[in-house]
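1. Just to be clear, the model below is a prediction. Sequence and coordinates:
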Amino acid sequence: MNWIILIIAGLFETGFVFCLGKAQLTTDKESKFWWLGFAISLVLSMFLMYKATSGEHALPLGTAYAIWTGIGAVGSVTIGIIYFQEPTTFWRLFFVMTLIASIVGLKSVSS
């Protein structure tokens, strides 16, 4: 169950990056909406990370942190490409794939 919580925490990390990007592109009331989304996503991400690394079946903190930030990094690059027209080059995609392989590797060697 803690692995699922950790994955959701990583998705909320991607969510706060998306909200931050949208907040920077908007103004006034719409910008405040995105800043609120940023704050909510940030708090939920941190709280879920805490939950995944505490309790009876806690995940190792170092492993959980690496996976959490990895999910956030891959999600952020993906969001940047899809929604913010960031460049899609061979090397960007290559290193995102190596990051995904590292996340899967850490999960597979963790108890």
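-> Done, it's in.
2. drop to CA atoms for contacts and neighbour counts, all remaining ones
-> Fine.
3. Just the helices from this protein, written as ranges.
-> In the chain, the helices defined using DSSP state H lie at 2-25, 28-52, 61-83, 90-109.
4. What is the first one packed up against?
-> Here helix 2-25 is seen to pack against helix 28-52, helix 61-83 when contacts are counted using 3 or more C-alpha pairs under 8 Å, 6 or more residues apart in numbering; DSSP states H and E.
5. Determine which stretch of the helices of the chain is the most buried.
-> helix 2-25 (a mean of 21; mean count of other C-alpha atoms under 10 Å).
6. another structure for you, compare them:
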Amino acid sequence: MAWTLLGIAGLLEIVFAFAMKSSEGFTRLVPALFTVGAGLSSVVLLALSMRTLPMGTGYAVWTGIGAAGTAIVGMAVLGDSAAPLRLLCIALILAGVIGLKLVSSN
């Protein structure tokens, strides 16, 4: 259950970043509200997952999902660069997240 909560928290971290970009510096109300809601929900789910997961593993996976996912959404939706080295770096982040899951005892 903790891994499921952590995965959802990571996805909400992606929503948080996208909504923050869409809020244009908190000048647009609806995206700003999504930013706050997604951010708070993400942190709460991270905290719940860390009741049983090791702190370092939980935080690293949460950050990795958010970082890689946000970069992918930026490329797919916002036209950010999809340069090969950038894709390689994202793949390395995802490999680290998967590795942490595989070696975790929980």
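-> That came through fine. Since the model is a prediction, treat every value here as computed from it, not as a measurement.
7. just to revisit the earlier point, any chance of the helices and strands packed on helix 2-25 of structure 1 in TSV, with distance to Leu93 of structure 1 too?
-> Formatted as TSV, the helices and strands packed on helix 2-25 of structure 1 follow (distance: least, C-alpha to C-alpha, whole Å):
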stretch	distance to Leu93 of structure 1
helix 28-52	25
helix 61-83	9
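8. I figured Lys6 of structure 1 was touching Ala66, is that so?
-> I think there's a mix-up here, since residue 6 of structure 1 is Leu and not Lys. No: with contact defined as C-alpha atoms under 8 Å, Leu6 of structure 1 and Ala66 do not form a contacting pair (10.7 Å).
9. and stretch 81-97 of structure 1, which stretch of structure 2?
-> Stretch 81-97 of structure 1 corresponds to residues 75-91 in structure 2, going by TM-score structural alignment.
10. Between the two ends of the matching stretch, what distance do you get?
-> Start-to-end span of stretch 75-91 of structure 2 (C-alpha to C-alpha, to the nearest Å) is 14 Å.
11. Spatially central residue for structure 2, please.
-> Gly66 (1.7 Å; C-alpha atoms, centre = their mean).
12. how about the helices and strands packed on helix 2-25 of structure 1, which one is nearest Met1 of structure 1?
-> Nearest of the helices and strands packed on helix 2-25 of structure 1 to Met1 of structure 1, taken as C-alpha to C-alpha: helix 28-52 at 8.3 Å.
13. which residues does Ile7 of structure 1 contact?
-> Counting by C-alpha atoms under 8 Å, 6 or more residues apart in numbering, Ile7 of structure 1 makes contact with 68, 71.
14. how far away is it from Ile79 of structure 1?
-> Using C-alpha to C-alpha, Ile7 of structure 1 is found at 17 Å from Ile79 of structure 1.
15. Show me what Leu33 of structure 2 lines up with in structure 1.
-> Aligned by TM-score structural alignment, Leu33 of structure 2 pairs with Leu36 of structure 1.
16. With Val104 of structure 1 as the reference, name the closest of the helices and strands packed on helix 2-25 of structure 1.
-> Ranking these by proximity to Val104 of structure 1 (C-alpha to C-alpha) places helix 61-83 first, at 8.5 Å.
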